[in-house]
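Visitor: Give me coordinates for this.
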Amino acid sequence: MELPNAQETDSPPIAKKRRIPKACASCRRSKLRCDEKRPCSRCVSTGNACVYFERPKDPTEERFEKIENALSGIQERLNVSHGQPSPVATHSSISFEDDSLASTRSVVTRPPVANGHSDFTLREPSTTDLISSGLCSEQDARSWFRTFFLGCDRFVPVFDTTMDTFESVRARSSILFDIIVSYGCRAATGVLSRHYQILYSLLRRHTSDLILRLSASPDRPPLLEDIQGLLTIASYSDSGAVLADIALKAAVQAGLPVGLDSLFASILDTSSSDQGLATPRSLREARVWYGLFVLDHILSLDGGKPSSVSIHSSPRRVRALVSHPERTSTDLRLFAQVELNAIRSTARSSLTRDPVSATLSPDSISRIVNGTLLDLQIWLSEWQAIEFGDASSTTEHPVLLLNLRIQHAWAVLTLQLWALTASGVENIALMTDSQRNIALAAKSAAEQHLQLLLTNVQMPGDAPSMPYVANLCYAMEFVWAKNAFCILIVLRLGILLGDPPNSLIQRLTEAHQFLHELDKAGMGSNISYMRILAQTVDKCERAVKASMRAEERNSAESSDTDFQSFIPKEFMFEWDFPGLNLCYIPFDWQDLFLDFGTTA
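Guide: The predicted structure follows:
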């Protein structure tokens, strides 16, 4: 049988049907499965579903691809959280099936903080006060709040008792409320009481809270209550210089100086029918600004810190606020200090040594001192008249008038001591007549200051008392340091200038009386400055008694030297009181050469 020809018997090859790709270009490039059941985003937008057939992948290869895609997603989120541009993510983000990858995802998607870093978060300041936190009862809080406004507000005069009530302050600012209650507790129970020690740790936290709040929201104007809180802490804190500058910066950001200009402009606007009545908040802001001004000058003139704010207009301009209807009796104390510290600041700047000649001439020093003494006397007489004319604080007249005299004596004392420093002579034995006269004037001012501290005042309805010493439990740190220094300098100048023993015994008696009154006022717990006062009196008393015994001349010289060299470390590192470098070292050159000749 004949086989058929191959060409005849073989059927023509069946042409392979060409597959028409139904996948879109995007899916073909990315090689992703896309069908009617799971269409890609592009196909959903066009309303069509594409089908693309591909060779099944190896399971191991598919697993590696999932891991690569997961790592790519993590890197993308990290770039976004750090503010870096990242390519637009495709729809290939896979679900995190692995627990470790899922935990990684929860970390990197944490909302970033204000500084743009997702690895750090800032602590939120506390919003609950000490009553809600259980640190003290409401009854104690109310009692200590009242104590604060019995005297602390006189030393930190930036509050108004008609507005800053218990309920009002607590509702407006939990931090300011805690600060007021804490320092009221300090005045009522003492620095070393367990109550105050508990609240002191809270004050440290609130100091951090206030600084953190100002740092975390630099674009938002600071609250007036936050500035008041910082200023109060600065007044009672060892770090007052730093905190005062932070409060000053916050006050500038809040626009307090601009508000002060607006307040003065409203007073000058005589055409307005409600002149000065529509700006109660402006007076509150002015009060806080002037409080910062006074604290800055105290810390610069008496604490050695660089002055952070100065006044270019006349300080007498503050008297325009005396007639403001919202003005309080405590404001008079504040406004008077604004003028006083401006006068002191001008004198201190004038007595600064000339960088060329290194010292001022005696005539220049005399002219500056006499001019400043005249300004201080005018200040005292005019503010006494203003106080007498104030009908709103008749019960406080005696105390306020006494405070004016004490502040005047302090200003005169520091002025004379600054003048001695400017003369460039520390050894009283080598002073000229004019320099010695300045030293004698400083001694007289120091003695007057001590006697004013012990002045009895007849209060309305009460027996005569020493109100200044009794109110020291409310005082800020500067007042404690100032009084300790004044007792030290009055005794030292008495010895250095050769006062007779009877006069020195009188000064020692007054110093003992001051210490006794402090004990009666319950201030023995302030260990630091009580120790300074006690050591001052003890060392001076030994020196005086030894000098009165002629047979113990060597011992007298030793005691005198011991007292002259006594400078408490608090005055060296925390304050910058003048006159502590004064000494008396006699040089008899004729006797010295005579001794050499005799020896030869």
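
Visitor: from here on, contacts and neighbour counts on C-alpha atoms
Guide: Will do.

Visitor: Settle this for me: A114 is touching S81, isn't it.
Guide: No: in terms of C-alpha atoms under 8 Å, A114 does not count as a neighbour of S81; the distance is 11.7 Å.

Visitor: In terms of packing, which of the two has more residues around it?
Guide: Using other C-alpha atoms under 10 Å, the more surrounded residue of A114 and S81 is S81, with 19 against 12.

Visitor: contacting residues for that one?
Guide: Taking C-alpha atoms under 8 Å, 6 or more residues apart in numbering as the contact definition, S81 lies against 108-109, 112, 116-118.

Visitor: do that again at 7 Å, thanks
Guide: For S81, the residues meeting the contact criterion (C-alpha atoms under 7 Å, 6 or more residues apart in numbering) are 112, 118.

Visitor: what's the spacing between it and V108?
Guide: The span separating S81 from V108 equals 8 Å under the rule C-alpha to C-alpha, to the nearest Å.

Visitor: can you tell me the helix or strand for C27?
Guide: With secondary structure defined by DSSP states H and E, C27 is part of helix 25-30.

Visitor: Which parts of the stretch 151-300 of the chain are helices?
Guide: 153-155, 166-172, 174-189, 194-216, 224-236, 240-253, 256-268, 280-301 (DSSP state H, counting those that start in this stretch).

Visitor: Neighbours of the residue nearest to Y468 when sequence neighbours are not counted, how many?
Guide: By the measure of C-alpha to C-alpha, 6 or more residues apart in numbering, the closest residue to Y468 outside its immediate chain neighbours is L453, 6.2 Å from it. Other residues within reach of L453 by the criterion other C-alpha under 10 Å amount to 19.

Visitor: Please apply the same query to S217.
Guide: Around S217 sit 11 other residues, with neighbours defined as other C-alpha under 10 Å.

Visitor: Quick one: residues contacting it.
Guide: Residues in contact with S217 (C-alpha under 7 Å, 6+ apart): none are found.

Visitor: Now stretch 333-348: buried residues?
Guide: Buried residues in stretch 333-348, counted by 16 or more other C-alpha atoms under 10 Å: 333-345, 347-348.

Visitor: what's the spacing between the strand or helix carrying L504 and its chain's center?
Guide: With elements delineated by DSSP H and E, L504 resides in helix 501-520, which encompasses its position. Centroid separation for helix 501-520 versus its chain: 35 Å, with C-alpha atoms, centre = their mean, to the nearest Å.

Visitor: Past it, which element shows up next along the chain?
Guide: Helix 501-520 is succeeded, C-terminally, by helix 527-547 (DSSP H and E).

Visitor: which helices and strands sit right next to that following helix?
Guide: Taking 3 or more C-alpha pairs under 7 Å, 6 or more residues apart in numbering; DSSP states H and E as contact, the helices and strands that helix 527-547 lies on are helix 477-496, helix 501-520, helix 553-564.

Visitor: Please generate a structure for the following sequence too, so the two can be compared:
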Amino acid sequence: MDASTPLKRSSTEADLDSPKSSALPQPRPTPKISKARACAECKRHKIRCEFRAGESNCTKCIRSGIKCVVNDFSQKFVDDDGIWKSEATASIQQLQAAVSQLLSQAGLPDLSSYTVGDTRNGPSPVTSHNTHRSSIGTSHPHTSHQEGPGVVMDVTREPSQEADLQNPDLVPAPMRSLYEVTKLSNLRNNHTEAPRKTLLEEDFITRGLISIHEAEELFAYFSRTMNQLLWGGIILVHHDLTSVRRASTLLSAAVLTVAALHIPNRTATLNRCYSEYVSLVSSMALTRAHTLDDIRGLCVGAFWLSELSWKLSGHAVRIATEMGLHQSYQRLTRGHTDQYKRAQLWYLLYVCDHHFSIAYGRPPVIHEDIAIRNCETFLELPMVVSGDFRLLAQVALFTILTEAYRMFGSDTEQALIESDFNQLRVYNVAVDQWRLLWQPRSADSPYVRTYPSKGVVLHYHFAKFQLNSLSLRGLSPSNTPSFSMDRKESANIAISSAIACLNMVLEEPDIRDAIVGVPIFTHTMVTFSAAFLIKVAMNWNSAYLSINARQVRQIVERVIELMNCVSAGERHLTRHIARGLGKMLERFDSWEAAWQVGASDGSTVDARDIPGGTNAMAQGFPPPDLIYDMVGTYGFGLDENLLDPSMANFEFLAQ
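Guide: I've put the predicted structure just below:
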């Protein structure tokens, strides 16, 4: 074999010399599936099957006028595979959408934050709104129970970076350090979420619980009345129903419930809205995702729904502190103007908390922190509105009353000693100065006219009455010989202030016109004033106090007439106040008649001898459960037929 003849190399040698050689066999390429479209007719005649552009039948079948049927099993496999994949993709997308919605309702992280094998895929510690339909003091027939193994505690670690050991913040909150070390998600604080954009499509109005037309009407009524009475509309910052529905279903339910309560002949609407509101409040009890509008929704209910007021105000304060609202004032003073609404809401919560701590004779939750002590600095900000002055006036007043509460306590059996009256005069002077400062700063309103400035005067009389009524706390007419001049002076101030409260409600047109829409604190103090005067006239006349029984009866009669004549819903608090005061007045008239008979024959009459009469003036500060104890709605018998059977758990004055 000569040199010019090429050598034939074996396949083994060629593989060894090849730069791509490998000891492992190379994978075989995946065979391509044929997509031949020869129809059955052409295959039968063994001829070529031709298709023209845009035609679904071959040329032979067209000429023969028969149906062109493709008989290719490989193509059928490709088509079936494509159909299965498209169906599977659609199913996965549906599941992802459903899971995302459930996570959003439960306040859990977005679906994209979950990975395969993530421990957070286990049962969530937070239940959805539809799972927990139980309410505060209310049971619903449609309560559903969670099935399965039950709720488990979340011990998930956050996928966040490790702690920065050089962080200059050396003294954080203790729980923050615990979270920094453990990374447990259930230890996170200040956890909030933005309002969901699908609330409007899922809320109780969309579900048909109430028509959109009636909802618009109720919203408009609340906006121009109750919202304006409560410090110029700062509690409801939304100008239309659609906006508030998108922001917070809880707030929209609260607004419609309160509006339905104030409008006559809306009992059925009130029932539905109230049930929805209580259900929403219950479902959010253990969640951590809240907004400022959710807090406003709790406050709206607290200010106007008497049977829920104490629980709602406390719940709102707890959520607000979790969201850091108590720190908003400091941030605002450091130049963060975006904290204005949050600081304003903190002041509103302070007043809401103290409305009911004072009314129920219980210690308040919010103390006088730096924001409360420096409220004047807040009013110097350029973005404040007239409603802020009205709100901060209340803050300043309740600061005085809270200090007196801490000084004298709320023990109904603890009478003031003589040395206490010096401090009581200090508080009286502070209230006098409060009126001089804040009445000129309260501007008139186009909605409620002179109510802002006249309201300052009304609350001035409330405060003077509250403070000086303590002079009779824990005493009875049997120890009147030891009645000192200081005690008698203070008691007479309480009497004159109570009369002034009632006269303002009766004589001032803007106060009288607003008496239906005001928060229940005003109703409480009006009731307290009337009941106080009746009891003093019956029990303390022998102490030679400045009180006239006939004048008391006349003024209370006028208050009852006003409460009966106002335009309000059948379950409004004014109806119960009128009924309770009427029962008290009947017993007062019986006592007065017996006293006149006794005066004519020289005998004495004790109030204890009158059916339903009272003896001790054991006031708290003011007495616990004001309306209930002072009006005597229960002791004098509440008409049980007033409430529909369907509203057995909807008693604004629950027995």
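
Visitor: what's the TM-score here?
Guide: Once the chains are laid over each other, their TM-score by TM-score structural alignment, normalised by the length of structure 1 reads 0.64; 437 aligned residues with a C-alpha RMSD of 3.9 Å.

Visitor: if we can go back for a sec, any idea of the angle the helix holding L504 of structure 1 forms with helix 477-496?
Guide: Angle, helix 501-520 of structure 1 to helix 477-496, by axes from the mean of the first three to the mean of the last three C-alpha atoms, to 10 degrees: 160 degrees.

Visitor: how much does helix 501-520 of structure 1 stray from structure 2?
Guide: Superposing on structure 2 places helix 501-520 of structure 1 at an average distance of 2.7 Å from its equivalents, by mean C-alpha distance after the TM-score superposition for structure 1.

Visitor: List the contacts of the spatially most central residue of structure 2.
Guide: Structure 2 has L298 as the residue nearest its centroid, 1.6 Å off, counting by C-alpha atoms, centre = their mean. Residues in contact with L298 of structure 2, defined by C-alpha under 7 Å, 6+ apart, are 312-313, 316.

Visitor: could I get the residues you listed as CSV with neighbour count and distance to V456 of structure 2?
Guide: Formatted as CSV, the contacts of L298 of structure 2 follow (neighbours: other C-alpha atoms under 10 Å; distance: C-alpha to C-alpha, whole Å):
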residue, neighbour count, distance to V456 of structure 2
L312, 23, 26
S313, 27, 23
A316, 22, 26
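
Visitor: wait, which of these is closest to T450 of structure 2?
Guide: S313 (28.3 Å; C-alpha to C-alpha).

Visitor: Tell me the residue in structure 1 aligned with that closest one.
Guide: Under the alignment by TM-score structural alignment, S313 of structure 2 pairs with A244 in structure 1.

Visitor: Could you check how many residues crowd around the counterpart of A359 of structure 2 in structure 1?
Guide: Structural correspondence for A359 of structure 2 with respect to structure 1 (TM-score structural alignment): D302. Close neighbours of D302 of structure 1, defined as other C-alpha under 10 Å, add up to 18.

Visitor: in terms of contact, does D302 of structure 1 touch F577 like I think?
Guide: Yes: under the criterion of C-alpha atoms under 7 Å, D302 of structure 1 makes contact with F577 at 5.8 Å.

Visitor: Run a quick neighbour tally on the residue nearest to P623 of structure 2 when sequence neighbours are not counted.
Guide: Of all residues not flanking P623 of structure 2 in the chain, G361 sits nearest, at 5.9 Å (C-alpha to C-alpha, 6+ apart). Neighbour count of G361 of structure 2, defined by other C-alpha under 10 Å: 22.

Visitor: got it, and C185 of structure 1?
Guide: By other C-alpha under 10 Å, the residues close to C185 of structure 1 number 26.

Visitor: What residues does the corresponding residue of structure 1 for S469 of structure 2 make contact with?
Guide: Taking TM-score structural alignment as the alignment basis, one finds that S469 of structure 2 is matched in structure 1 by L417. When contacts are counted by C-alpha under 7 Å, 6+ apart, L417 of structure 1 touches 442, 578-579.

Visitor: same check, this time on W383 of structure 1
Guide: Residues in contact with W383 of structure 1 (C-alpha under 7 Å, 6+ apart) are A336.

Visitor: That one pairs with which position in structure 2?
Guide: The alignment partner of W383 of structure 1 in structure 2, by TM-score structural alignment, is W438.

Visitor: just M530 of structure 1 next, same as before
Guide: M530 of structure 1 maps onto A578 of structure 2 when the alignment is built from TM-score structural alignment.

Visitor: N548 of structure 2 corresponds to which position in structure 1?
Guide: That one, N548 of structure 2, aligns with S503 by TM-score structural alignment.

Visitor: let me redo that: G409 of structure 2
Guide: Going residue by residue (TM-score structural alignment), G409 of structure 2 aligns to T352.

Visitor: From H312 of structure 1, how far off is that match?
Guide: With the distance defined as C-alpha to C-alpha, T352 of structure 1 ends up 19 Å from H312 of structure 1.

Visitor: Neighbour count: these two, which is higher?
Guide: Taking neighbours as other C-alpha under 10 Å, T352 of structure 1 and H312 compare with T352 leading, 15 against 7.

Visitor: Please name the nearest non-neighbouring residue to the more buried one.
Guide: A422 (6.6 Å).

Visitor: Contacts only, for the residue nearest to T414 of structure 1 when sequence neighbours are not counted.
Guide: The shortest distance from T414 of structure 1 to any residue other than its chain neighbours is 6.8 Å, reached at P578 (C-alpha to C-alpha, 6+ apart). Neighbouring residues of P578 of structure 1 by C-alpha under 7 Å, 6+ apart: 414, 417-418.

Visitor: tell me which element P578 of structure 1 is part of?
Guide: Element membership for P578 of structure 1 (DSSP H and E) is empty, with no helix or strand holding it.

Visitor: Kindly report the same for R196 of structure 2.
Guide: Using DSSP H and E, no element contains R196 of structure 2; it sits outside every helix and strand.

Visitor: can you pull the contacts of it?
Guide: Taking C-alpha under 7 Å, 6+ apart as the definition of contact, R196 of structure 2 has no neighbours.

Visitor: where's it relative to R296 of structure 2, distance?
Guide: Taking C-alpha to C-alpha as the measure, R196 of structure 2 and R296 of structure 2 are separated by 17 Å.

Visitor: repeat for V385 of structure 2
Guide: For V385 of structure 2, the distance to R296 of structure 2 (C-alpha to C-alpha) stands at 18 Å.
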